[in-house]
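Trainee: Coordinates for the following, if possible.
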Amino acid sequence: MLNIGHASVPQSVPTTRSTPRLADFRLDDKTSLMSMVVIRGAVRALDIALICILGIAVALSYVDEPMIIGHPYYMAAIGMTAVITVAGFDMLGLYSQASFNSFIRQMPRVLLAWTAAFALLLAGAFFLKAGHEFSRVWFAGWYVTGIVVLIGERLLVAGLVRRWTQQGRLYRRAAIYGGGAISERLIHDLEVDMDADVRITGIFDDRGDDRVDRVIAGYPRLGGLKQLVSFARSSRLDMIIVALPIAAEKRVIELTRALAILPAEVKMPARASELRFTSETYSRVGNVAMIDLLEKPIADWGSVSKWLFDKIVGTLALILLAPLMLAVAAAIKFDSRGPALFRQKRYGFNNELIEIFKFRSMYTDRCDANASKLVTKGDPRVTRVGRFIRKTSIDELPQLFNVILGNLSLVGPRPHALEAKAAGDLYDNVVDGYFARHKVKPGITGWAQINGWRGETDTPEKIQKRVECDIYYIENWSLLLDTYILLKTPFALLKSENAY
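Mentor: From the prediction side, this is the model:
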């Protein structure tokens, strides 16, 4: 039976047939998911790079031409061959997960696509009467070395993909809400589909045992909507499939709103509706058509680009600001007794607890780690240096270490302290859907901060506006927006009337 991570199956659930294709792998909540979209793109780019480098290297070795790198015939031939080869690989299905997994099955198709590309190159040179421009030794040398290198590359890729598959890193963990006939048909479709990249963790339904079986198509029913949200919080859940008829419009809307706080895709099987649209309307899980209800705000190449942006810009910022940070640390130590740095637990991505670094701005014996009481103007707990660094947000600079460590981003919704309140109430009690801001990794600065909603949140309106800005950022994220926010942040810090 399926390993379902943190969830526990009731002891009275009967044993049923196993579902090995969907369940025969080890789930690890700590193991990060690797996107097949990114892997396919990376292998395509590697194929093009290897083919071009080989073509140039062999030409430099065998062709008596001092300016070979800028030679129009050779450069055009190398570039076109690389593009044609990759197009051939694509047509032959060599960028699917199944082909990555199987080295033996790949070999004939790799040879076919590479040979076809060379045949087209030779035919083009013949018909354009440009054959005399190329070295025959170069043609032969590039072809042979290309076979060796491309097969070697595929052997390496196959080994990596097998390893990642065994670790469960290439499968999206999915939960199904709805335990009726739609669920059973969906599970059957996924089981027979070799290209499906999901593994089902369990089924959830709020209806009682008299209406829904406790085991559906071999998978346990683990509870209702409340248990689904809790399960998604406590384990890595990448996708939620709402297996209800689309005619249950009110219930689908309620579910979508409740699930909008989670950093997971929410989909509905296309079979749940009698309506049929064009193929472009649907996304696909393997070959199973799905209607997208909610998408991950940052996924695939977006995640890669944001990760690189954080690491590169964060490292440069840390290096450039190191003298200032050392000076601030010295001033804090000189001003009052205690450590220069202060650690505080806050809510991060997917509502997880993270620990962030800040410069200490309060007297050591008056620090409020959970922020149960907001800092106000003239607060006696704040030191002299603390007033300045809080007003200018210099106290946040040590969070660059968090960016390097990976639990913060440069730009994103600001992480709030555990007991932060507005007008005496916890933030999540004040703002409906508050936890939707945790669908992405929190940041040092964000859209709310550059729009004037930084500092004290003593009224419901202030936290409401801050959350609205956070949701806007999540729904409109791009690297250009991140860059714009970073550039605007220093100017926003000049307006410090709400920062104490």
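Trainee: Please make it C-alpha for all contacts and neighbour counts, starting now.
Mentor: Noted.
Trainee: What ranges does the stretch 401-500 of the chain have for its helices?
Mentor: Under the criterion DSSP state H, counting those that start in this stretch, the stretch 401-500 of the chain contains helices at 427-430, 447-450, 460-475, 479-492.
Trainee: which one of these lies closest to Leu60?
Mentor: Counting by Cα to Cα, Leu60 lies closest to helix 479-492 out of the helices of the stretch 401-500 of the chain; the figure is 39.2 Å.
Trainee: same for that closest one, what does it pack against?
Mentor: In this structure, helix 479-492 makes packing contacts with strand 409-411, strand 443-445, helix 447-450, judged by 3 or more Cα pairs under 8 Å, 6 or more residues apart in numbering; DSSP states H and E.
Trainee: Burial-wise, tell me which of the ones you listed comes out on top.
Mentor: strand 409-411 (a mean of 26; mean count of other Cα atoms under 10 Å).
Trainee: one more, for comparison:
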Amino acid sequence: MIKQTHPLILTGLVGTDALMTCSSWAIAYYARFQTSLIPVSKGVPPFDVYWRLIMPILVMWIVIFHVSGLYRPRRGSSQAEEFVTIFQAVTVGMILLITFNFFYPQSSYSRLVLLYFWGMNIFAIGISRSLMRSLVDYARTKGYNLRHILIAGAGNLGRELTRKAHTYTELGLNVVGFVDDDPKKQGKMIDGTPVLGTLDKINKIIQERGVQQLFIALPMTAHDRVLELLESVDQECVDVKFIPDLMQYISLRVGVEELDGIPIVNLRESPIQGWNGVIKRGFDIAFSLLFIAICSPVMLLLAALIKLTSPGPILYKQTRMGLDGHVFDMYKFRSMRVDAESKSGAVWAKKNDPRRTRLGSFMRSTSLDELPQFFNVLAGDMSLVGPRPERPPFVQKFRERVPQYMLRHKVKSGVTGWAQINGWRGNTSIEKRIEYDLYYIQNWSVMFDLKIILMTLWKGMINKHAY
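Mentor: Presented below is the predicted three-dimensional model:
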């Protein structure tokens, strides 16, 4: 596929990443135990004890790097952006190692070794990636591994493909030109690419220009012309790729499946499936356990205060709608009177809401009432990050009024989300909230989840709309 990294480049990236990681781990051990940087007071553990961990580290690093997009074409990004991604990926790996160290003290590893490894690994992989990028760019300038492509159709689709090919030079696509039946475009340059002739001349152009791949980017109205074109190039030794004119219908990530040889295009496919779903679930389990362990003293204190300051249960159970429209019970610390909705029914909280208890006002303004939802995450009803779940009566109202509202249910609901940390929580614009939720789904990655969690801890728990 076009977006895939060339197998030789991919092998080089994985190999150098593994080599740099192994070297960093070994150097971190020797820097801690074989130098006098910081005196060793508890004895020197055998190197074998540390080296046995290298294979699990390599597997985890490769998975994290894959999920972070470090093995895909960098899509025109700068070296600085790639270094930031490396920093984030290695940091996520280190958090997982530290979590392992925390829960399994019998296999405890030196924190200084982990710190040294973290810094050395980021530096080493950053340098090796920079050298690899320079080597690939040099090879491209010399004409190695270039694919000469011809685009049938100089409309919006064809022009967009040309712009992508010119921008993402690491793909190695050399656009030799367009073919198009519009007489006004003949002999002209479009976005720096010549129109070489009409579709009837395509065989001659393929042979003269040494075209290796033909991209058909004709509109849906030109169905008959596409069939004629396919029949015409049947005589040529050229790869044919078809770009469907479906951009206006795509709302989530697009994907292609196959049903016994029949290609099927997904226009509304969630990216969090398969291995991505497994990785996100593992991320949720690890971090929810960590947050439960860290927050347990606060949760015990709040539970005692709720019981002492107002009659009624400590926890409040509320039905919410989550993944694929399934409902579940979401838990919160009770922040309102027991009979808060006995007369009004399901309504949103409002500023200075008289239904709140005195402690409840504080908990809601600081989002501390949401802490029990880590148990929802652990149970699998929710994720740490995702669109906030809504109550079914509100969902029924919004789905009729807000376009694409139900797409937010293509992923698990979250304790926090991209919309919430950008201020769209509580009684705010539903349209803006959906816009941010869909952006999150379309651009999901582990790094994006980690960014949202860190931003939540930094600025998202206290909000003027949290009441």
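Trainee: Got a TM-score for the pair?
Mentor: Scored by TM-score structural alignment, normalised by the length of structure 2, the superposition of the two chains gives a TM-score of 0.45; 231 aligned residues with a Cα RMSD of 3.3 Å.
Trainee: returning to what we had before: can I get the helices of the stretch 401-500 of structure 1 in JSON lines with distance to Ala123 of structure 1?
Mentor: As requested, the helices of the stretch 401-500 of structure 1 are exported to JSON lines (distance: least, Cα to Cα, whole Å):
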{"stretch": "helix 427-430", "distance to Ala123 of structure 1": "68"}
{"stretch": "helix 447-450", "distance to Ala123 of structure 1": "57"}
{"stretch": "helix 460-475", "distance to Ala123 of structure 1": "50"}
{"stretch": "helix 479-492", "distance to Ala123 of structure 1": "44"}
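Trainee: How much space separates the closest residue to Lys317 of structure 2 other than its chain neighbours from Phe374 of structure 2?
Mentor: The shortest distance from Lys317 of structure 2 to any residue other than its chain neighbours is 4.8 Å, reached at Tyr331 (Cα to Cα, 6 or more residues apart in numbering). Tyr331 of structure 2 is 9 Å from Phe374 of structure 2, where distance means Cα to Cα, to the nearest Å.
Trainee: And the two? Which one has more around it.
Mentor: Taking neighbours as other Cα atoms under 10 Å, Tyr331 of structure 2 and Phe374 compare with Phe374 leading, 26 against 20.
Trainee: Show me which residues of the one helix or strand that one maps to are buried.
Mentor: Taking DSSP states H and E as the criterion, the element that holds Phe374 of structure 2 is helix 373-379. By 16 or more other Cα atoms under 10 Å, the buried positions in helix 373-379 of structure 2 come out as Gln373, Phe374, Phe375, Asn376, Val377, Leu378.
Trainee: Run a quick neighbour tally on Gly93 of structure 2.
Mentor: Here the count is done by other Cα under 10 Å, and Gly93 of structure 2 has 19 residues near it.
Trainee: Ok, the one 3 residues further on next?
Mentor: By the criterion of other Cα under 10 Å, Leu96 of structure 2 has 16 neighbours.
Trainee: could you measure the nearest residue to it once chain neighbours are set aside against Ile62 of structure 2, distance?
Mentor: Setting aside the residues directly before and after it, Leu96 of structure 2 is nearest to Ala286 in space (Cα to Cα, 6+ apart), at 7.7 Å. According to Cα to Cα, Ala286 of structure 2 and Ile62 of structure 2 sit 18 Å apart.
Trainee: and the next element down the chain from the longest helix seen in structure 1?
Mentor: Determined from DSSP state H, the single longest helix within structure 1 is helix 301-335. On the C-terminal side of helix 301-335 of structure 1, the nearest following helix or strand under DSSP H and E is strand 341-347.
Trainee: other SSEs contacting that following strand?
Mentor: strand 353-359.
Trainee: Please name the residues that touch Glu249 of structure 1.
Mentor: By Cα atoms under 8 Å, 6 or more residues apart in numbering, no residues touch Glu249 of structure 1.
Trainee: what's the spacing between it and Arg185 of structure 1?
Mentor: According to Cα to Cα, Glu249 of structure 1 and Arg185 of structure 1 sit 20 Å apart.
Trainee: so which strand or helix has Ile187 of structure 1?
Mentor: Taking DSSP H and E as the definition, one finds Ile187 of structure 1 inside helix 181-192.
Trainee: What residues sit buried inside the longest helix belonging to structure 2?
Mentor: Ranked by residue count under DSSP H, the longest helix found in structure 2 is helix 274-309. Applying a neighbour-count criterion of 16+ other Cα under 10 Å, the buried positions in helix 274-309 of structure 2 are 279-281, 283-290, 292, 299, 302-303, 306.
Trainee: Number of residues surrounding Thr21 of structure 2?
Mentor: Using other Cα under 10 Å, Thr21 of structure 2 has 24 neighbouring residues.
Trainee: tell me which residues of the host helix or strand of it are tucked away?
Mentor: Element membership of Thr21 of structure 2 [criterion: DSSP H and E] is helix 7-33. Judged by neighbour count using 16+ other Cα under 10 Å, the buried positions of helix 7-33 of structure 2 are 10, 13-14, 16-18, 20-29, 31-33.
Trainee: try stretch 482-489 of structure 1
Mentor: Across stretch 482-489 of structure 1, burial judged by 16+ other Cα under 10 Å covers Asp482, Ile485, Leu486, Lys488, Thr489.
Trainee: That concludes my questions; thank you for your assistance.
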